[in-house]
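K.L.:
sequence unknown, structure follows:
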């Protein structure tokens, strides 16, 4: 699982667009994207940025290159704005429909050229959009594997930093899928070092219970400034979760709009953890989401405030939460997973 964060830019007027498109082009030029696929990606980016300026006036974008399961690359991009929004985005997706006297082909082109694209909007709230473009298999839409855990993560550095003090990792061991999310104390290089050492320990540990993994991790990161972290482990045979955390990583399980918050133990991994740790055990249910986030995301939100959001994929849900609750004065990570 790749652990690279999203590059972020605020867009305040049209003069920003050429700089951002050039930055994305330079990023893609380092990969094996074909010239044709790179051109299609450029169209997607141009349409997203143009729509943001045209309809909202300003906003934010986040983008990165990520690894795929077949050792290829994918380009991911979020667009987030606080503009007027639209309660009938389905109508706007149709070619020829425009609210700004244009040809109305923009959203349709983005959908056709992306391997995955969704957009969510509420009148007087704004809009979030997410697109993913695969380097290979340009004509195939993304299909989620069944009987597996699919995870999407929106991770952004504290503004002004070029390394992230948050980190996450996913691994499969025996019949379990385990998710780790950590937050090094503070931010910057020292926080980044702490969370990367924790990820190394997580990958190295042969234990399967989250409590045992955290104890192992605690010993391995003692020479760092320390971190907070949570491990969620899903047993595919028992169809149940075990979750244990130390510090202020928040973990919630959503079953529809009903949520259950998992309490973490007090302490700092690498400095002081309780002598007694216990895991919370939860059964898997249909349409269940696990949401984990660092303290760069405010805790006081609920999915009830986003009408129809559960019809959308995890990146859109994450983007809506991020839009309203990112503190933007710390590293920010929001991880969403579900069992297919």
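P.N.:
On my side now, so go ahead. Predicted model only: the values in this text are computed from it and were never measured. Numbering: from 1, shown residues only.

K.L.:
please make it C-alpha for all contacts and neighbour counts, starting now.
P.N.:
OK.

K.L.:
so which residues of the stretch 101-250 of the chain form strands?
P.N.:
For the stretch 101-250 of the chain, the strands defined by DSSP state E, counting those that start in this stretch cover 116-122, 126-134, 149-156, 166-173, 176-184, 227-235, 240-246, 250-255.

K.L.:
ok, which of the ones you listed comes nearest residue 319?
P.N.:
Among these, the nearest to residue 319 by C-alpha to C-alpha is strand 126-134 (6.3 Å).

K.L.:
quick one, longest helix in this protein?
P.N.:
Longest helix of the chain, by residue count under DSSP state H: helix 35-56.

K.L.:
before we move on, back to that, closest to residue 203 out of the strands of the stretch 101-250 of the chain?
P.N.:
Within the strands of the stretch 101-250 of the chain, the stretch nearest residue 203 is strand 166-173; the backing value is 7.3 Å (C-alpha to C-alpha).

K.L.:
need the outlier residue of this protein, farthest from its centre.
P.N.:
Relative to the centre of the chain, the most outlying C-alpha is that of residue 101, 34.1 Å out, by C-alpha atoms, centre = their mean.

K.L.:
and the comparison structure, right after this:
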């Protein structure tokens, strides 16, 4: 079973505009890679990929962007770059060696696919003017892993503490079998060490129970016994039958996304008010069928719940981890711990082989 406190950590984040920041980011990446046992040739590939990501932001987005270093299971190191530039009108053409719009050799994007174990690029060209023109820019995930399998297939995790402190009141527990994915998404009340301590023992609730309602009932007992308080959602996706069972109590939220329909749909799944370990009614439950390409997104209240698929066209077609990083970055509230999980109805790309 994975716990986001150990399995999903932001190791570094720096803007790309200044050369000093790019040098510091490279040094932080190489130190982390050495600490997690990546061999020297792979560390060199990471450094080159980091340089390409930062350079592309400077060339094509006037430096308006940043690069993050993430730790994921494996061990796996992810480079996630995001900018608010003009976007890429023809991504397939931009990936061809020799193509450039900035009078350079044009090897940056194409080289990322060769340098990394897995690479995926999402880009939306700028659309018109006005407050509702939606997100535009480019987001890139470049993954380096020492394991044949890193994160479970079809899963994306994002977890970031308030002010990037060591303690995080949000926690995700996740377990995947051959035909299902189960997870528990907990938001301990408040922030800091006490909020983090509230969720620490709750892995046993997910391990002992299958039905999401029973998982939350077990959480309620554990929290009450320890004098802690939290809100939470528990979910089960059955991949073979493409079914979702989801239960929740309190101010967490979830969305069901179906991008395979003629008109992409995002359905919000709300939960009954209350606090586990204190006063609450029966957990709200959702039992739904899932389309083949559907995604389930669960999030703490540190992630804004009001957003539109129209602001991120075609995003659900991408790897759940890229989706998690981009939504977490764009929708995160600066005054709270932030976390979200993206679960695919039918696991596809495992994020371990190069491609886009």
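P.N.:
On my side now, so go ahead. The shown structure was predicted, so the numbers you read here are calculated from the model rather than taken from an experiment.

K.L.:
look up how far residue 121 of the first structure lies from the residue farthest from the centre of the first structure.
P.N.:
20 Å (C-alpha to C-alpha, to the nearest Å).

K.L.:
try residue 218 of the first structure
P.N.:
Counting by C-alpha to C-alpha, the gap from residue 218 of the first structure to residue 121 of the first structure is 43 Å.

K.L.:
who has more neighbours out of those two?
P.N.:
Between residue 218 of the first structure and residue 121, counted using other C-alpha atoms under 10 Å, the more crowded position is residue 121 (25 against 20).

K.L.:
how much space separates the counterpart of that one in the second structure from residue 39 of the second structure?
P.N.:
Matched by TM-score structural alignment, residue 121 of the first structure corresponds to residue 123 in the second structure. Separation of residue 123 of the second structure from residue 39 of the second structure (C-alpha to C-alpha): 32 Å.

K.L.:
nearest residue to the equivalent of residue 247 of the second structure over in the first structure other than its sequence neighbours?
P.N.:
Alignment note (TM-score structural alignment): residue 247 of the second structure maps to residue 244 of the first structure. Once flanking residues are discounted, residue 244 of the first structure sits nearest to residue 279: 4.7 Å by C-alpha to C-alpha, 6 or more residues apart in numbering.

K.L.:
what's around that neighbour, how many residues?
P.N.:
Residue 279 of the first structure: 20 surrounding residues under other C-alpha under 10 Å.

K.L.:
got the contact list for it?
P.N.:
Residue 279 of the first structure makes contact with 210-211, 242-244, according to C-alpha atoms under 8 Å, 6 or more residues apart in numbering.

K.L.:
greatest separation within these: which pair is it?
P.N.:
Pairwise over the contacts of residue 279 of the first structure, using C-alpha to C-alpha, the maximum falls at 211 and 242, 9.4 Å.

K.L.:
mind listing what's buried along stretch 206-215 of the first structure?
P.N.:
208-215 (16 or more other C-alpha atoms under 10 Å).

K.L.:
and those residues, which is closest to residue 152 of the first structure?
P.N.:
The closest of those to residue 152 of the first structure turns out to be residue 210 (C-alpha to C-alpha; 20.9 Å).

K.L.:
tell me the counterpart of that closest one in the second structure.
P.N.:
Matched to the second structure by TM-score structural alignment, residue 210 of the first structure sits across from residue 212.

K.L.:
from residue 278 of the second structure, how far out is that match?
P.N.:
For residue 212 of the second structure, the distance to residue 278 of the second structure (C-alpha to C-alpha) stands at 19 Å.

K.L.:
for residue 346 of the second structure, which three-state class applies?
P.N.:
Under DSSP: H, G, I helix; E, B strand; the rest coil, residue 346 of the second structure falls in the coil class.

K.L.:
ok, it - contacts?
P.N.:
Residues in contact with residue 346 of the second structure (C-alpha under 8 Å, 6+ apart) are 154, 239-240, 242, 292-294.

K.L.:
if we go to the second structure, which of the contacts of residue 279 of the first structure are intact?
P.N.:
Counting by both residues aligned by TM-score structural alignment, their matches' C-alpha atoms under 8 Å, the members of these that carry over to the second structure are 211, 242-244.
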